[in-house]
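Novice: Can you look at this prediction? I've put the sequence above it.
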Amino acid sequence: MPSHMNVEAQPERPRSRLVWIVPLAILGVLVAAYAIGAAVFSTRFLPGTTLDGQDVSLMTLDAVAAQKADDLAGFQTHVSGDGVDLSLTGAEIGLAYDGDAYARDALRQAPAWAWPYELARTRSISAEAPVVYDRDAIVALVQPFVDAASQKEAEAAGSGIAYDPVSGTFTYEASIIAQFLDPEAAADAIGAGLEALEPEILLGPDQLVSGGDALDAATAAANAYLGAAPTQLTVNGQAVLELGRDTIASWVSIGDDLSVSLNQEALSQWVADNVGALDTAGRERTYTRADGKQVSVSGGSYGLVTNEDETVTALAGALAAGAPSTLEIPLKQSPQTAPDAGGRDWGNRYVDIDLSEQHVRMYDDAGALVWESDCVTGDASKGYDTPTGVYTMNQNRASGNVELRGKIDPETNEPEYISYVEYWMPFIGNSYALHDASWRGSFGGTIYQWNGSHGCVNLPTGKAAELYGLCQVGDVVVVHY
């Protein structure tokens, strides 16, 4: 008897799931293909694209940009007007199309998102191509013409700005104001012509500026120096010179480039002629001695000596400040008093050596005669004259067995003489002095003409002792006839 087995029935797989798999796969492929195409044609031109008459099918943005940028390499233009005559090439001013902007503008006209539709079509498009150039290069090429015009104006202006002694100011005539090229305005005009690719570019009135500002600045700078008037120059606080506008104006120099400065050579010459004239050391001075004798004396180391170099520097600084001031003249050597009308610049106290009288006097601070004596001075017959001039008793002053030595005799190689004195009062180095001469029996008269000293002033020993006790280092000594 056959046996029966129970077999469980298998469920059927849904047929609807299989139906959707294939379409979805196809859709995925299509989406991927579309995305790839959109990505490709976002940086590359579609097939069948003509740009401004040139086939750019499948060309990249960079390739189209580079190709367009090179189109102006041979461009030339000519610039004229306002004194300019200039030929420009595209190469020297960096003239080119903005290829990137041009390519991007063109690509936007064939959108990448529509590439499936656009593949079946051809298209002819046109795009804007902005022009770019090196503006600084244009300014540099124009600058020589600007400089030439400015130089021409400056030359006219330099001779046109002048000092007016009536008003006491520097002025200029309005007729000398010139107009010349403004390099920035010229660069703007040339740039506009280049953007339009004009073969001829003409400059006109809009590119000119007035030169009056430069003239005004130069005139103001010159007048600033005049602001220092009046400037007083003093010696030991006493006014000796005064600078007015006319004098200061003679030192102001205006260059061809409208630069304003002090003429150092003219200033130095004025100082030499005027400040230097105040010097008294070595120059002739006239005074009346207490006993009424009129004395004129030249030479010597004592007196006023101005420092001309430092005065020039100080004056230049005072004038640059542009305000009235008082300037103490720098000195190399200062006298006891300011010079009087005759040039005497020492006080009442001094030692007077009268060579013609062969007599020495000393006056005190009140001008009273406190000491006097006959003397013997340098032997005139042998060329040992005592030097005339105004001196001071110096620090070599000494007493007590002071040795004096004469010149070395070339034959014996020994001093011409050796002698000793008790009171040594030098006034020229350590060579010429008042001193005692115990070897002499008489003084005064005409002894000096045939038996004088070697240049010193010989005194009786007692009188020398008295004078030594009265005089001191710094006392003025006047030697005269």
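Specialist: Thanks, I have the structure now.
Novice: alpha carbons only for contacts and neighbour counts from here, please
Specialist: Will do.
Novice: As a check, name the ranges of all helices in the protein.
Specialist: Using DSSP state H, the helices found in the chain span residues 16-40, 61-69, 99-107, 115-118, 135-160, 183-195, 212-226, 245-249, 264-270, 308-321, 448-451, 461-470.
Novice: Show me what the first one is packed up against.
Specialist: The one in question is helix 16-40. Judged by 3 or more Cα pairs under 8 Å, 6 or more residues apart in numbering; DSSP states H and E, the packing partners of helix 16-40 are helix 115-118.
Novice: Does the helix it packs on pack against any helices or strands, and if so which?
Specialist: Going by 3+ Cα pairs under 8 Å, 6+ apart, helix 115-118 lies up against helix 16-40.
Novice: Show me which residues of the helix it packs on are buried.
Specialist: Using 16 or more other Cα atoms under 10 Å as the test for burial, helix 16-40 gives 34, 37-38, 40.
Novice: Please tell me how far residue 101 sits from residue 190.
Specialist: Computed as Cα to Cα, to the nearest Å, the residue 101 to residue 190 distance reads 22 Å.
Novice: Next up, a structure to set beside the first:
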Amino acid sequence: MEDLKEKNQSADTGDYSIDSETASLISAAIAGKKEAAAKARLRHKKKIIIIASVAAVAALAAIYFGGWAASMGKFLPNTYINGADVSKKNISEAAALVQAECVPKGITVIERNGEEKVFSPSDFDYSYDVFGEIGEIYRSVSHSGWLFSYFNESYYETETKPSYDETKLKRLLTRTSWGSTATEDAKLVHGENGYYIKDEVYGDKPDEKKLAEYVLSEAAKGNFTVDLEEGGCYEDPKIFAADLEGNLDDLNNKFNYVITYDFGYTTEELTGAMVYEWMQDGGTIDRSKVEKYVDSLAEKYDTFMTARKFKTTNRGEITMSQGRYSTGQYGWWTDREKTVEKLLEYIDKGESVTVEPVYVQLDTGYTYRGFDSARSADGDIGNTYIEVDLSAQHMWYYQNGELKFETGQIVSGKASDPKRKTPEGVYSVYTKSTNYTMRAADGSYTAKCAYFMRISFEGIGFHDLSRSAYGGNIYLTNGSHGCINMKKDEVKTLYEMVERGTPVIMYY
């Protein structure tokens, strides 16, 4: 039994091995099959990728060209014109939007004090038409790049200028109230307790010419909020309180006085602060500055040898010349040199005084100063005067505006003789005499009168003279030597009423 068992075991362990060549062929066959399977799978994958790619490209192309087609006729996304967003707007819509954005609700003008004034565009015909230019911008857009517009912004500015009526805008600006406070420099002011500094003032009243020019220029640029301060439309102070602080003690110690010039109806004050400005190095006064000040007073207040407006009794308003003679005429005439010398004396004393200018005085004692009560801002004749209409041979005397005397019974100088014709002009009654003897300058005649009122150094005056007739046209061929002849009782009445210095206005 054991032999049989061993024999069977020996049969189960037979030799099944193959040779190496056969094994290699088998391995190669297996590897080939695997490689073929892999290549087949790769070819299949590539086919899928190609099909997918083609499909994707076709889809993208469809999207791109579809988007391109859809963008036509409109502005691309992220497009701005003059700051207005015109994305996906057609030309008309974009133009309307830009115009709406660029035509303001009003032009706002900001004043120095922060107040604002708004002017409606319709008040000066403001308009802004950019339709044509919007069309030009649209035609410059490349719609093939529509896709990139989602990632990039495009900005355009039109070149069209707004249209408006400049004359209307200028009129609108000039008729508007622009503040009431003028700019002032800081100044040294004299008060009850001496000098003090008055601070500078930044006025709110602009230069209206600069204002109009600035607003117009800004409107032309399309700027609708205009700041007048930035535009330089205000005048700033040139002298500030800090600039004057160093002078205050000197003024209060040495120049604490006021010299007042009295002109009857008004005064002019020369303060120590003003004199302080005339000081030169070394502490002396600049005489030229004193002369300039006196000249300014004379030019402002002198009336001698000036033309005047005068309202006549019967002939309305006329303009009167001074008259043909230069001596003895009416009005105020400053002796500038003597006034300068007196002013230097007042400054040297350093005291407050009220004085008059020194008026020109002749060797005869006549002083060129008018009738004190007649002086005013409106003239120097006043409402007390003698009026003579030489053509009508009529005389009036007004006292404080009330007619006190009149006569048509006078005879003036012989009009047909230039040497004897009474000269028209503005004179004054500067002497009054009774029982007076008149003598011609050439000694050709003498005449006595009871009453004589001289109005010029050449001898012209009012006096009585016995005549057979007065008034009318007697003066044309049988007039006086230049005086005004009157009846004795009438000249007596006038003589007793009229003061010396009374203005006399004579005209043809």
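Specialist: Cool, the structure landed. Everything numeric in this text was worked out from a predicted model, so none of it was measured.
Novice: Please work out the TM-score for the two chains.
Specialist: Put the two chains on top of each other and the TM-score (TM-score structural alignment, normalised by the length of structure 1) is 0.43; 254 aligned residues with a Cα RMSD of 4.1 Å.
Novice: related to what we said a few turns ago, any chance of JSON lines for the helices of structure 1, columns distance to residue 333 of structure 1?
Specialist: As requested, the helices of structure 1 are exported to JSON lines (distance: least, Cα to Cα, whole Å):
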{"stretch": "helix 16-40", "distance to residue 333 of structure 1": "95"}
{"stretch": "helix 61-69", "distance to residue 333 of structure 1": "80"}
{"stretch": "helix 99-107", "distance to residue 333 of structure 1": "81"}
{"stretch": "helix 115-118", "distance to residue 333 of structure 1": "102"}
{"stretch": "helix 135-160", "distance to residue 333 of structure 1": "42"}
{"stretch": "helix 183-195", "distance to residue 333 of structure 1": "58"}
{"stretch": "helix 212-226", "distance to residue 333 of structure 1": "30"}
{"stretch": "helix 245-249", "distance to residue 333 of structure 1": "27"}
{"stretch": "helix 264-270", "distance to residue 333 of structure 1": "20"}
{"stretch": "helix 308-321", "distance to residue 333 of structure 1": "12"}
{"stretch": "helix 448-451", "distance to residue 333 of structure 1": "33"}
{"stretch": "helix 461-470", "distance to residue 333 of structure 1": "25"}
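Novice: Residue 235 of structure 1 is nearest to which of these?
Specialist: Nearest of these to residue 235 of structure 1, taken as Cα to Cα: helix 308-321 at 11.8 Å.
Novice: Might one say that residue 146 of structure 1 is in contact with residue 180?
Specialist: Yes. At 6.9 Å, residue 146 of structure 1 counts as touching residue 180 under the criterion of Cα atoms under 8 Å.
Novice: pretty sure residue 485 of structure 2 contacts residue 410?
Specialist: Yes. Counting by Cα under 8 Å, residue 485 of structure 2 touches residue 410, with 5.5 Å between them.
Novice: which of those two has more neighbours?
Specialist: residue 410 (29 against 26; other Cα atoms under 10 Å).
Novice: surely that one meets residue 389?
Specialist: No. Residue 410 of structure 2 is beyond contact range of residue 389, at 10.2 Å (criterion: Cα under 8 Å).
Novice: what residues do those two have in common as contacts?
Specialist: Common contacts of residue 410 of structure 2 and residue 389, defined by Cα atoms under 8 Å, 6 or more residues apart in numbering, comprise residue 395.
Novice: So for residue 400 of structure 1, which of the helices of structure 1 sits nearest?
Specialist: So among the helices of structure 1, helix 461-470 is nearest, using Cα to Cα, at 10.7 Å.
Novice: Tell me which other helices or strands the closest one touches.
Specialist: strand 369-374, strand 418-428, strand 432-436.
Novice: ok and the second one relative to helix 461-470, angle-wise?
Specialist: The directions of strand 418-428 of structure 1 and helix 461-470 differ by 40 degrees, with axes from the mean of the first three to the mean of the last three Cα atoms, to 10 degrees as the criterion.
Novice: and the angle for strand 418-428 of structure 1 with strand 432-436?
Specialist: Interaxial angle of strand 418-428 of structure 1 relative to strand 432-436 (the same axes, to 10 degrees): 130 degrees.
Novice: got the contact list for the closest residue to residue 284 of structure 1 other than its chain neighbours?
Specialist: What sits nearest to residue 284 of structure 1 in space, not counting adjacent residues and going by Cα to Cα, 6 or more residues apart in numbering, is residue 298, at 4.2 Å. Residue 298 of structure 1 is in contact with 282-285, 388-390, counting by Cα under 8 Å, 6+ apart.
Novice: Please indicate which of the residues you listed has the highest neighbour count?
Specialist: Using other Cα under 10 Å as the neighbour test, those are led by residue 390, with 29 neighbours.
Novice: was I right about that one contacting residue 285?
Specialist: No. When contacts are counted by Cα under 8 Å, residue 390 of structure 1 is not listed as touching residue 285 (9.1 Å).
Novice: Could you tell me which residues touch both of those two?
Specialist: With contacts defined as Cα under 8 Å, 6+ apart, the residues shared by residue 390 of structure 1 and residue 285 are 297-298.
Novice: Quick one: the strands in the stretch 401-508 of structure 2, in order.
Specialist: For the stretch 401-508 of structure 2, strands defined by DSSP state E, counting those that start in this stretch occupy the ranges 402-407, 410-411, 425-428, 431-439, 446-454, 461-464, 484-486, 503-507.
Novice: Could you do the stretch 51-200 of structure 2 as well?
Specialist: 79-81, 84-85, 107-110, 116-119, 154-156, 187-191, 194-198.
Novice: can these go into CSV with extra columns for mean neighbour count and distance to residue 452 of structure 2?
Specialist: Below are the strands of the stretch 51-200 of structure 2 laid out as CSV (neighbours: other Cα atoms under 10 Å; distance: least, Cα to Cα, whole Å):
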stretch, mean neighbour count, distance to residue 452 of structure 2
strand 79-81, 20, 94
strand 84-85, 18, 94
strand 107-110, 19, 72
strand 116-119, 15, 71
strand 154-156, 13, 95
strand 187-191, 17, 51
strand 194-198, 18, 54
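Novice: Alright, calling it a day.
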